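[1] A predicted structure for the sequence below; I have some questions about it.
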Amino acid sequence: MNGAESLVRTLVAGGVEVCFTNPGTSEMHFVAALDRVEGMACVLFLFEGGATGAADGYARMADKPASTLLHLGPGLANGLANLHNARRARSPIVNIVGEHATYHRIHDAPLTSDIEGFARPVSAWLRMGTTAEAIAADGADAIAAAR
């Protein structure tokens, strides 16, 4: 089992049943895990604003955590207004944001950004996962903080 699959399993065990997604190439391991793990519905969006708005609406209506999967910092930035509203409303959302591979970051690719800087104002809890072994515990902490 890889880190992505352990994270999806942790989310499902924590009561997260839906992931609103706008993934890119850096998130393909998580997308594959969504296909392999039972119990998590995946809703694909063409724009992160739609995914984050739907996650907020779902969390408010269902009164349980939703999750999003967003493509790198610019994808997160595209959903910031909705995530701001969700945080102010105390909507329980766990946002998963992809990042470039560590060996790719040195190239300062066009989509490289300060993900933590974007996420901090709209997050009750924030952690940048660094190992596949730790990511499931990070997911459990995120669910607890979202509630």
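    Perfect, thanks for sending it. The structure presented is a predicted model; accordingly, all values stated were derived computationally and were not measured.
[2] going by C-alpha atoms from here, please, whenever you check contacts or count neighbours.
    Noted.
[3] next structured bit after the helix or strand harbouring Ala33?
    Here Ala33, judged by DSSP states H and E, is contained in helix 28-36. The element immediately downstream of helix 28-36 (helix or strand, assigned by DSSP H and E) is strand 41-44.
[4] so which residues make contact with that following strand?
    Contacts of strand 41-44 with the rest of the structure, by Cα atoms under 8 Å, 6 or more residues apart in numbering, involve 17-22, 34, 51.
[5] structure two is appended below for comparative analysis:
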Amino acid sequence: MNGAQALIRTLAGCGVEVCFANPGTSEMHFVAALDTVPEMRGVLCLSEGVVTGAADGYGRMTGRPAAALLHLGPGLGNGLANLHNARRAATPLLAVVGDHATYHKRLDAPLESDIDSLARPVSVWVRRSLRADDVAADAVDAVTAACAPPGGVATLILPADVSWTDGARPA
């Protein structure tokens, strides 16, 4: 099982039932894994503003976190206004932000950005998974943080190589 599959199975096991998504190339393993986990519904959205707004609305209506899949730092940036609103409303929400492969970061690709710093002002919790073996535990911590009173946005950064690497297991 790869990191993306372990992540989605863990999220579903924690009660996350829906993922609003505007994926790019670095999130394709996550998208493929969505098809293998019937307990989680994937909802493709036109833009990151729709993704984060829908996840915020879902969390406010149900009291349970939805996942919001965003493409790299620019995708996170496009959804920041609604993540700000979710944080201010203490909405439980799990933002999963794809990133370049860890070994590709040093090449400063055109969409490279400091995702951790962008996420901190709108998140109660931020972590970057560094190995496929860490993804499941990171996911449990993210859901726990999002649901801890009063609630809030937990941001999990998922590098592409962590997503596609085999050997991960769900929590």
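    Nice, I can see it. Since we're looking at a predicted model, the values are computed, not measured.
[6] fetch the TM-score of the aligned pair.
    A TM-score of 0.98 describes the superposed chains when it is computed by TM-score structural alignment, normalised by the length of the first structure; 147 aligned residues with a Cα RMSD of 0.7 Å.
[7] please enumerate the helices of the first structure.
    Residue ranges of the helices in the first structure, as given by DSSP state H, are 3-13, 28-36, 48-62, 72-78, 80-88, 102-105, 115-119, 135-146.
[8] who's in contact with the first one?
    Okay, so that is helix 3-13 of the first structure. 17, 29-30, 33-34, 36-37, 39-40, 131-137, 139-140, 143.
[9] find the nearest non-adjacent residue to Arg64 of the second structure, please.
    Excluding the flanking residues, the one nearest Arg64 of the second structure by Cα to Cα, 6 or more residues apart in numbering is Pro92, at 6.1 Å.
[10] that neighbour - how many residues pack around it?
    31 (other Cα atoms under 10 Å).
[11] with Thr131 of the first structure instead?
    Neighbours around Thr131 of the first structure, by other Cα under 10 Å: 9.
[12] the one 3 residues further on too?
    Around Ala134 of the first structure sit 13 other residues, with neighbours defined as other Cα under 10 Å.
[13] for it, give me its contacts.
    Gly3.
[14] now restrict the contacts of helix 3-13 of the first structure to buried residues only.
    When the contacts of helix 3-13 of the first structure are checked for burial by 16 or more other Cα atoms under 10 Å, the buried set is 17, 30, 33-34, 39-40, 135-136, 139-140, 143.
[15] so what corresponds to Gly77 of the second structure in the first structure?
    Mapped onto the first structure by TM-score structural alignment, Gly77 of the second structure lines up with Ala77.
[16] does its match touch Phe118 like I think?
    Yes - between Ala77 of the first structure and Phe118 there is a contact at 6.5 Å, judged by Cα atoms under 8 Å.
[17] and those two? Which one has more around it.
    Using other Cα under 10 Å, the more surrounded residue of Ala77 of the first structure and Phe118 is Ala77, with 18 against 15.
[18] good, we can wrap up now.
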